[in-house]
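Okay, here's the prediction I keep looking at, along with the sequence it came from:
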Amino acid sequence: WTVRKMRLHKKHFEKDGSGYITVSADNGEDLWQLYNIIVGGDVVSADTHRKVQKEVGSGESQRVAMRLSLKVDDTLFDTEALTLRVSGRVVGENRWVTQGSHHAIDIECGKGRSISVQKSVWDSFALSSLEVASDPTSKVVLLNRFEQASSTFSLV
């Protein structure tokens, strides 16, 4: 049984410990690793949708696809829906969204979308988590726990 590892598209680290990565999350394990890597104060960039007014005062709105960057306040990993919700304040200018406004980005696995994570300091835990998550040669063990009428699968 093979688990495809998180795809690491780009990484860049400075001598002062700051830097960024760009990855794609293909499965729930990738989202779990991102959940453990991303902390408050990081900047996460990803594709998202937001409802915006068509014209000022018209009352009509539309959903617009965009790429946003958020300074992270909080993350939430939903194990049932296999989504990672990253919430925070918008950084950088955007035609549709004002800088400093609150937004949440829902990252779903298997959509092939890239996610960038920028940190002022990449600590040893984040770096080792990234290495394990993206190293195609690392091994994954599947555990299965049976309890009465249910079974729980875990990747170790």
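Alright, I've got the coordinates. Numbers count the residues shown, from 1 in each chain.

Every contact and neighbour count from this point should use C-alpha atoms.
Will do.

correct me, but G59 touches V52?
No - using C-alpha atoms under 8 Å, G59 makes no contact with V52, being 9.9 Å away.

residues contacting G92?
Residues counted as contacts of G92 (C-alpha atoms under 8 Å, 6 or more residues apart in numbering) are S69, Q99.

so how many other residues sit close to the closest residue to L142 other than its chain neighbours?
In this structure, L142 finds its nearest non-sequential neighbour in L155, 4.8 Å apart by C-alpha to C-alpha, 6 or more residues apart in numbering. Using other C-alpha atoms under 10 Å, L155 has 10 neighbouring residues.

Same check on K11?
13.

quick one: contacts for the closest residue to it other than its chain neighbours?
Closest residue in space to K11, ignoring its immediate chain neighbours: I21 at 4.3 Å, by C-alpha to C-alpha, 6+ apart. Applying C-alpha under 8 Å, 6+ apart to I21 gives the contacts L8, H9, K10, K11, H12, S116, V117, Q118.

Closest one to R63 out of those residues, please.
S116 (22.7 Å; C-alpha to C-alpha).

what about that closest one, is that helix, strand or coil?
Secondary structure, DSSP: H, G, I helix; E, B strand; the rest coil: S116 is strand.

what's the burial count for the spatially closest residue to it that is not a sequence neighbour?
Closest residue to S116 in three dimensions, ignoring its sequence neighbours and counting by C-alpha to C-alpha, 6+ apart: T22, at 4.2 Å. For T22, the neighbour count with other C-alpha under 10 Å is 19.

Can you tell me how far T22 is from V56?
According to C-alpha to C-alpha, to the nearest Å, T22 stands 36 Å off from V56.

quick one, strands of this protein?
For the chain, the strands defined by DSSP state E cover 7-13, 19-24, 43-53, 61-78, 83-91, 102-108, 114-119, 142-147, 150-155.

Figure out which of the ones you listed is closest to N36.
strand 61-78 (9.3 Å).

Got another one to weigh against that:
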Amino acid sequence: MRITGRDPSGEGIRVQIETDEDIWHLYNVIEVGDLVTASTTRREEKAADKIRAERAEKKRMTLGVRIEKIEFSEDDLRLKLLGTIETGPQDIGQHHTLILENGDSLLITKRHWRETQLERLDRAVRDSKKPRIVFVSLDQDDATVAVLRQFGLKEVTTVRSGRSGKQYAEKPQADGYHAEVISKVVPLMEPNMPVVLLGPGFEKESLADDMKKAEPELFKKVHVYHTGQCGMVGINELIKTGMGAEVLRESSVGAEMEAVEQLMTEIARNGLGTYGTQQVRDAAMSGAVEKLLVLDTKIREQDLDDVVRAVESQKGSVIVVSSQHDGGRELASLGGMGAILRYRTE
């Protein structure tokens, strides 16, 4: 994401969507009541021929829409903003839907920008420079391909080897299993993108060799790790336990899941962990919070700037956790808010 301008009044910020992940960041910034101005298409107004207006050709125009409903689609990574037209060349007061995608530019105008929303935009700018990570979690029977994006893991596909025990013993490389896995991974790749291979057994080492032989330039950064399980379970195991930290340290999701795992461990052993909105707020105001974890959906729905300021003023850290991965779902089960403490408050 790029921030391309700010209104002198401080109410409006213009941004350029540069990656698919920016759509998710905007979903966590834009809220009902905002005025969003963007280029869109709409049928020309036909004052003299209302009956045939539906058949009129759609024209591109810039409209400002006061937002009444927000819809995010993870499958096609689009943001739909439904509301009433307030500014533009026609149809003032009528309803319109803005559909935002990668490459679009928009102006977001709010009556009041929360600090957490401004930080979210700054984070989107920083994160756009970080590479995605492709995972292949496999054993001799199945390979799950997934992509780690800025807001969560996305399972792409599963490849089945179709092997029998005898075939595997006699011709482990002659069945096309690895070639099919590689064919699924190649379209996901970008320059310098890391690939993480994981799972039990030795299939991952064999696949790593085949990848480097097939596409040596594309697969320059292949990392291999042993996990007890394969599939999405194995990928989550890798991230939660901190294995592969040298690869995942630049990933927001990796840091979020590791922090949630640390919180859950502290809570389980009745240590320096607490959760619940009021308990965390009290701890923050007393200066006891070392690390604050807040679910993105909670921070979108509530103004928690006072809690964030209290933690940061005492040199604590704040992690906004995505609801789109296992760590976020665990934090949601605790009410969407938790903290790792410097000292016990009770």
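Everything's here; your move. From a predicted model like this one, the values you see are computed outputs, not experimental measurements.

Could you report the TM-score for this superposition?
The TM-score (TM-score structural alignment, normalised by the length of structure 1) is 0.79; 144 aligned residues with a C-alpha RMSD of 2.6 Å.

residue contacts, the corresponding residue of structure 1 for L82 of structure 2?
Matched to structure 1 by TM-score structural alignment, L82 of structure 2 sits across from S87. The contact partners of S87 of structure 1, by C-alpha under 8 Å, 6+ apart, come to L70, V72, D73, D74, T75, H102, H103, A104, I105.

Could you report the neighbour count for the aligned partner of the fifth one in structure 2?
Okay, so that is T75 of structure 1. Aligned counterpart of T75 of structure 1 in structure 2: I70 (TM-score structural alignment). For I70 of structure 2, the count of nearby residues is 16 (other C-alpha under 10 Å).

do the same with E45 of structure 2
Other residues near E45 of structure 2 come to 15 when the count uses other C-alpha under 10 Å.

I'd say it and Q90 touch.
Yes - in this structure, E45 of structure 2 is within contact of Q90 by C-alpha under 8 Å, at 6.8 Å.

The aligned residue in structure 2 for the residue nearest to S116 of structure 1 and P8 of structure 2, how far apart?
The equivalent of T22 of structure 1 in structure 2 is R14 (alignment by TM-score structural alignment). According to C-alpha to C-alpha, R14 of structure 2 and P8 of structure 2 sit 12 Å apart.

same question, V159 of structure 2
54 Å.

Equivalent analysis for D305 of structure 2, please.
23 Å.

the more surrounded of those two?
The neighbour comparison of D305 of structure 2 against P8 (other C-alpha under 10 Å) goes to D305, with 14 against 8.

could you list every residue that touches the more buried one?
So D305 of structure 2 contacts R114, E115, T116 (C-alpha under 8 Å, 6+ apart).

do that again at 10 Å, thanks
Shown in contact with D305 of structure 2 (C-alpha atoms under 10 Å, 6 or more residues apart in numbering): R114, E115, T116, Q117, I299, V311.

so the second one makes contact with V307?
I take that to be E115 of structure 2. No - under the criterion of C-alpha atoms under 10 Å, E115 of structure 2 makes no contact with V307, lying 11.1 Å away.

Neighbour count for those two, which is higher?
Taking neighbours as other C-alpha under 10 Å, E115 of structure 2 and V307 compare with V307 leading, 19 against 14.

Would you indicate which residues of the helix or strand encompassing that one are buried?
Per DSSP states H and E: V307 of structure 2 is located in helix 305-313. Neighbour counts using 16 or more other C-alpha atoms under 10 Å place V307, V308, R309, A310, V311, E312 of helix 305-313 of structure 2 among the buried residues.

quick one: that helix aligns where in structure 1?
Across structure 1, nothing matches helix 305-313 of structure 2 (TM-score structural alignment).

Tell me how far R52 of structure 2 lies from R60 of structure 2.
19 Å.

who has more neighbours, those two?
R60 (12 against 9).

shouldn't the more buried one be in contact with L98?
No - counting by C-alpha under 10 Å, R60 of structure 2 does not reach L98; the two are 11.9 Å apart.

joint contacts of those two?
S39, T40, T41.

Specify which member of those is nearest to L26 of structure 2.
Using C-alpha to C-alpha, S39 is the member of the shared contacts of R60 and L98 of structure 2 that sits closest to L26 of structure 2, with 16.3 Å.

Quick one: neighbours of the counterpart of that closest one in structure 1, just the number.
In structure 1, S39 of structure 2 lines up with D47, judged by TM-score structural alignment. Here the count is done by other C-alpha under 10 Å, and D47 of structure 1 has 15 residues near it.

ditto for the one 3 residues further on
The local packing of R50 of structure 1 (other C-alpha under 10 Å) involves 17 other residues.

From V72 of structure 1, how far out is it?
17 Å.

P136 of structure 1 now?
Where V72 of structure 1 is concerned, P136 of structure 1 sits at a distance of 28 Å (C-alpha to C-alpha).

Between these two, tell me which one has more neighbours.
Counted by other C-alpha under 10 Å, P136 of structure 1 and V72 do not tie: V72 has more neighbours, with 21 against 13.

how about the more buried one, what does it touch?
Counting by C-alpha under 10 Å, 6+ apart, V72 of structure 1 touches 38-44, 86-91, 103-104.

Repeat the analysis, applying 8 Å as the threshold.
By C-alpha under 8 Å, 6+ apart, the neighbours of V72 of structure 1 are V39, G40, G41, D42, V43, V44, V86, S87, G88, R89.

Closest one to S151 of structure 1 out of those, please.
Distances from S151 of structure 1 to those, taken by C-alpha to C-alpha, are shortest for V86, at 29.7 Å.

I'd like to know how far the residue lying closest to that closest one once chain neighbours are set aside sits from K11 of structure 1.
For V86 of structure 1, ignoring the flanking residues on the chain, the nearest one in space by C-alpha to C-alpha, 6+ apart is T75 at 4.6 Å. Using C-alpha to C-alpha, T75 of structure 1 is found at 22 Å from K11 of structure 1.
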